[in-house]
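Asks: Next input, structure requested:
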Amino acid sequence: MADKSFLHWPFFEDRHRDLAEKLENWCQQNLPVDHSDVDQACKTLVARLGEAGWLRHSAIDPDNPGVLDVRSLCILRETLARHDGLADFAFAMQGLGTGAISLFGTEEQRNWLRKTREGKALSAFALSEPKSGSDVANMDMTAVRDGDEFILNGEKTWISNGGIADVYCVFARTGEAPGAKGISAFVVPADLPGFSIKERLHVIAPHPLATLSFENVRIPASSLIGEAGQGFRIAMSVLDVFRATVGAAALGFARRALDETVARVQDRSLFGAPLFDLQMVQGHVADMALDVDAAALLVYRAAWTKDSGAPRVTREAAMAKLYATDRAQEVIDKAVQIHGGDGVRQGSVVEGLYREIRALRIYEGASDVQKVVIARQTMGR
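Replies: Predicted structure coming up:
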C-alpha cells in the first residue's frame, strides 16, 4: 500500500484528502484496463473517467468559470499513474488539450469543455513540429487570415491523442512579429477538410501519438484563442499549470516502484535470509524513499504556490518536473535491479514502469531545457 502520509502536509486541505481517498477506491475497482488496443483503451478510460466525474477536475466549469486546482490535478495524476500509466495519460491529455480554452477561451469555445469534462470528446495539444520541439518559437506552421477565416498549413508531430482526438488546440504562426511574438492559438475540430493523420508514431510505452498534416484547413476567425500573436504566452501559461502535474505522474510511477520493491525484498530470500537483510539493499531502499519524498515536496510546493494565487510558477514547476522525472527514473531503475530477471520480464510491473517513465523526461520540456529555465529564473531573467 502506497504511503499516504504526505496528504497531511500543510499543502493540502480536507477536500484534497477526500479526493485522494475516493480516487484510490475507484482505481482499485477499475484499473488497469486492457491495453491490447491502445486507441480503444484510451477511449474507454476517458469515458470511464468522465462518467465517474474525475474529468471535472481537468478543465474549468464553463457554466461557473473559476480556476484550475493544481493540487487536485497532481493528486489525480499521481494516483492514476500509480495504478495504470495509460489512465494517467488519458486524464492528462483531457486537461492539457483544453488548457488554453480553460484559461483563455471564449464562451463559445468553452462549449468543448462540456464534452471533454464528461468524457464524450477527446482533446489534444498540438504544439511540437518536426523542426521545433523545445524551440517553440521556431515553428513553421502558418495560419493566414482570409476574411472571416484562417487557413492553416503545416505539420505537427509527437501529438498525444493524435489520431483519436475530437478537438485540437493548434499553435501556428500568424506573423504579427518575428519569433515567439508572431504565434497564435486556435481551436480546431478533427473533422475539417484538409486535416489528416500523416503518421502514427510508436514508442516504448504504447500511447496514441501521431504526426498531423494541415493542408489549406479553413477555420472561422472565432476559432482564435485569446488574441492574435499571443499564442506563445498562452502555451507557456498552460504549461505553467500542467508541468508540475508531469512531476506528479512521475511521482506516482516512483511510488509504485518503491511499493513493488518493498514487497520484493521482504518476500524474496537470498542466502537463507530475506533480501532486505543485505545492507546494500537497505541502502537502495533508503535512496528510493528519499527520492520519492523529495520529489513530492517539490511537486506539491509548485502546485500549492500556483493555487495560492501566484501568477506564474515557472521556476517552481520546472524544478518539480525536472527533479521528479529524473529521480523517478533512478527509483525505477533500482527497482528493476532489485527484481533481477523478473525486473526485465515483459509484462512485469517494474518493466512497465521502466518503459513508462522515460518519456516524461522529454515531453512538456526536456530535462536539459528545465535546467535552462531554472538557471534563467534564478538569475532574474
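
Asks: contacts, neighbours, all on C-alpha from now
Replies: Fine.

Asks: now the strands for the stretch 1-150 of the chain?
Replies: For the stretch 1-150 of the chain, applying DSSP state E, counting those that start in this stretch gives strands covering 123-126, 142-146, 149-160.

Asks: Residues contacting the last one, please?
Replies: Pointing back at strand 149-160 there. Outside strand 149-160, the residues within contact range by CA atoms under 8 Å, 6 or more residues apart in numbering are 93, 124-130, 140-145, 172, 201, 207-221.

Asks: which of the strands of the stretch 1-150 of the chain is buried the deepest?
Replies: strand 123-126 (a mean of 27; mean count of other CA atoms under 10 Å).

Asks: In helices, which of the contacts of strand 149-160 appear?
Replies: In helices, defined here by DSSP state H, the members of the contacts of strand 149-160 are residue 93.

Asks: Select only the buried ones of the contacts of strand 149-160 in PyMOL?
Replies: Buried residues within the contacts of strand 149-160, by 16 or more other CA atoms under 10 Å, are selected in PyMOL with:
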select buried, resi 93+124+125+126+127+128+129+140+141+142+143+144+172+201+207+208+209+210+211+212+213+214+216+217+218+219+220
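
Asks: Report all helices and strands that the longest helix along the chain contacts.
Replies: Using DSSP H, we find that the single longest helix of the chain is helix 231-267. Here helix 231-267 touches helix 70-83, helix 85-104, strand 183-189, strand 273-274, helix 279-307, helix 314-339, helix 349-360, going by 3 or more CA pairs under 8 Å, 6 or more residues apart in numbering; DSSP states H and E.

Asks: Switch these over to JSON lines; also include distance to residue 252.
Replies: Shown next, in JSON lines, are these (distance: least, CA to CA, whole Å):
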{"stretch": "helix 70-83", "distance to residue 252": "4"}
{"stretch": "helix 85-104", "distance to residue 252": "9"}
{"stretch": "strand 183-189", "distance to residue 252": "31"}
{"stretch": "strand 273-274", "distance to residue 252": "26"}
{"stretch": "helix 279-307", "distance to residue 252": "9"}
{"stretch": "helix 314-339", "distance to residue 252": "9"}
{"stretch": "helix 349-360", "distance to residue 252": "10"}
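
Asks: wait, which of those is closest to residue 117?
Replies: Taking CA to CA, helix 85-104 is the member of those nearest to residue 117, at 7.7 Å.

Asks: Now the second one, please; I'll put the structures next to each other:
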Amino acid sequence: MPAFSLEPAQTAWCAELRTLAADRLRPLAEKGEPGRVNRPLVAELGRLGLSARLFTSGAVDLCLMRESLAYACTEAETALALQGLGAHPVHAHGTPAQRERWLPGVADGSVVAAFALSEPGAGSDAAALSLAAERDGPGGSGWRLTGEKCWISNAPEADFYTVFARTTPGAGSRGVTAFLVPADRPGLTGSALDMLSPHPIGALRFDAVPVTADDVLGEADRGFRVAMGTLNLFRPSVGAFAVGMAQAALDATLAHTAERDAFGGKLRDLQVVAHQVAEMALRTEAARLMVHAAATAYDSGAPDVPKRVAMAKLLATETAQYVVDTAVQLHGARALRRGHLLEHLYREVRAPRIYEGASEVQRGIIARELYKEHTEHTEHTERAEHAEHNDLEAR
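Replies: Below you'll find the model as predicted:
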C-alpha cells in the first residue's frame, strides 16, 4: 500500500474512532483531574479494545489511532499512547512470565504503565543516564537502583515502570539495562509535577530499590536498544498525535473564518486570511504524508527507519505548533478563554516538540543518518570502481 493512500476500511475505522472519542471518551476525559491518571478513561480504552490493539497493530495502525483520537479527545489519545509506551518494552522484550503478569491488565485497562527514561541531568542525552544499578552484594544476582527519574508520564501513579538504569559505569549507551519495576517495590517513591500540559507527569526517586534478573527486559547492558526500539515505533505516532491536533485546529479555523463578519464581509474573504488557512492545510497534509511514510517504512523493516521517524516527528510537531498558533491568531481573544478548543490545544501542542526526543535531537539523528548513508554510498562506489579496475587489468 502506498504511504499516501488509505484503504476504505482504514478511512471508515478512523471515522469510527473520532465518533467514539467524541461520544464515549471525551465525557470521561472532562471528568478527570488535570495532572492525574484518569483510570475510568484508561478502563474505557480497554473496554473498547483499543489498548489491546497496541500489541497487535503495526506503526501505521498506531498512527491512525493516535491521529483520530487526538482530533476529538487529546486526553484519550495521550492515555492510550502512554500505555503503549510503557508496556511496549514488555511486549517486545519481556519474558513469558512478565508478559503474562502485566500485559493483560494493560490491554483491559486495569493496569497503568509508564516509560521511565529521562532524568534531571539526562533528558535529550539519553545515553548519559546516571540512575545507578549496583550489584546487590558480592557476587549477587540482583541489583539495587539508586537515583532519580524526572518528567515521567503517568508517574507517580502507574502500576509498573519500564526503568532504564546504568549497570556498567562509564560505558555510555552500552552500559544501560531495562528493568520492569512494579510500583510497590520498597524504596520507590514519587511526586507529581505541575506542568503546562494537562496529562500526568511526575518524578521518581529510587532508594536502593531491589531488582533481580527476573526483572530485566531483554539483556543486561543492552537496555539502550530497548529504549531506542520503542522510540522508533512511537516517534512517528507522536507525529500522528500532532497531525490530529493540527487538523482539529484547521477545521475550527475554517468554520470560524467562514462565519465571522469582519470589514464588510466574512474573514475568509480577506486574502491574507485565506492564504494563511491554505498554508495551514498545506503543512498539515505534508506532515500527515511524512508520518504515514515513516510508519510504512517501520512496518516494512526499511533500513532507514531512524531517519524517517525522526523526520516525521520533527515535521509534524513543528507543523502542529504553527497551525495551532495561527488558528489562535485568526480566532482572536476568544481562543484564549479557558475551555475553548484552541486554548486546550495551545497547551497540549507544545510538549511533543520536547518529549521522546526534542526537535534538536531529531535534527541530529537526521544529519547523522544522512552522513552515514553518504559514507556507505561512497565506500560502495569506491569498491565497485576498484573491482572494475582490477578486472580490466586481469584482462
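
Asks: about what we covered before: redo the strands of the stretch 1-150 of structure 1 as JSON lines? Include distance to residue 337 of structure 1.
Replies: Listed next are these as JSON lines, based on distance: least, CA to CA, whole Å:
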{"stretch": "strand 123-126", "distance to residue 337 of structure 1": "36"}
{"stretch": "strand 142-146", "distance to residue 337 of structure 1": "48"}
{"stretch": "strand 149-160", "distance to residue 337 of structure 1": "31"}
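
Asks: What's residue 215 of structure 1 aligned with over in structure 2?
Replies: Under the alignment (TM-score structural alignment), residue 215 of structure 1 pairs with residue 207 of structure 2.

Asks: gap between that match and residue 29 of structure 2?
Replies: Distance of residue 207 of structure 2 to residue 29 of structure 2, computed by CA to CA, to the nearest Å: 34 Å.

Asks: burial of the closest residue to residue 105 of structure 2 other than its chain neighbours, as a residue count?
Replies: Leaving aside its sequence neighbours, residue 105 of structure 2 sits nearest to residue 111 (CA to CA, 6 or more residues apart in numbering; 4.7 Å). By other CA atoms under 10 Å, 19 other residues sit near residue 111 of structure 2.

Asks: quick one: which of the strands of the stretch 1-150 of structure 1 is nearest residue 233 of structure 1?
Replies: Among the strands of the stretch 1-150 of structure 1, strand 123-126 sits nearest to residue 233 of structure 1 (CA to CA), with 14.6 Å.

Asks: Could you check how far that closest one is from the centre of its chain?
Replies: Here strand 123-126 of structure 1 shows a centroid-to-chain-centroid distance of 11 Å under the convention CA atoms, centre = their mean, to the nearest Å.

Asks: Can you check which part of structure 2 that strand sits on?
Replies: Counting by TM-score structural alignment, strand 123-126 of structure 1 corresponds to 113-116 in structure 2.

Asks: Show residues contacting the matching stretch.
Replies: Stretch 113-116 of structure 2 has contacts (CA under 8 Å, 6+ apart) with 82-87, 106, 149-150, 152-155, 158-164.

Asks: superposed on structure 1, where does it end up, distance-wise?
Replies: Compared with structure 1 after the fit, stretch 113-116 of structure 2 shows a mean deviation of 0.2 Å (mean CA distance after the TM-score superposition for structure 1).

Asks: quick one: what helix or strand has the aligned partner of residue 374 of structure 1 in structure 2 in it?
Replies: Alignment note (TM-score structural alignment): residue 374 of structure 1 maps to residue 366 of structure 2. Using DSSP states H and E, residue 366 of structure 2 sits within helix 359-394.

Asks: Identify the residue range in structure 2 corresponding to the longest helix of structure 1.
Replies: Using TM-score structural alignment, helix 231-267 of structure 1 corresponds to residues 223-259 of structure 2.

Asks: and that stretch, which residues are buried?
Replies: Quick answer for stretch 223-259 of structure 2 (16+ other CA under 10 Å): 223-227, 230-250, 252-254, 256-257.

Asks: is it true that residue 219 of structure 1 touches residue 188?
Replies: Yes - counting by CA atoms under 8 Å, residue 188 is a contact partner of residue 219 of structure 1 at 7.2 Å.

Asks: any idea how far residue 204 of structure 2 lies from residue 16 of structure 2?
Replies: Taken as CA to CA, the span from residue 204 of structure 2 to residue 16 of structure 2 is 38 Å.

Asks: correction: residue 306 of structure 2
Replies: With distances taken as CA to CA, residue 306 of structure 2 is found 31 Å from residue 16 of structure 2.

Asks: separation between residue 30 of structure 1 and residue 187 of structure 1?
Replies: 32 Å.

Asks: Comparing these two, which residue is more hemmed in?
Replies: residue 187 (24 against 14).

Asks: Contacts only, for the counterpart of that one in structure 2.
Replies: In structure 2, residue 187 of structure 1 lines up with residue 180, judged by TM-score structural alignment. Counting by CA under 8 Å, 6+ apart, residue 180 of structure 2 makes contact with 90, 160-163, 215-217.
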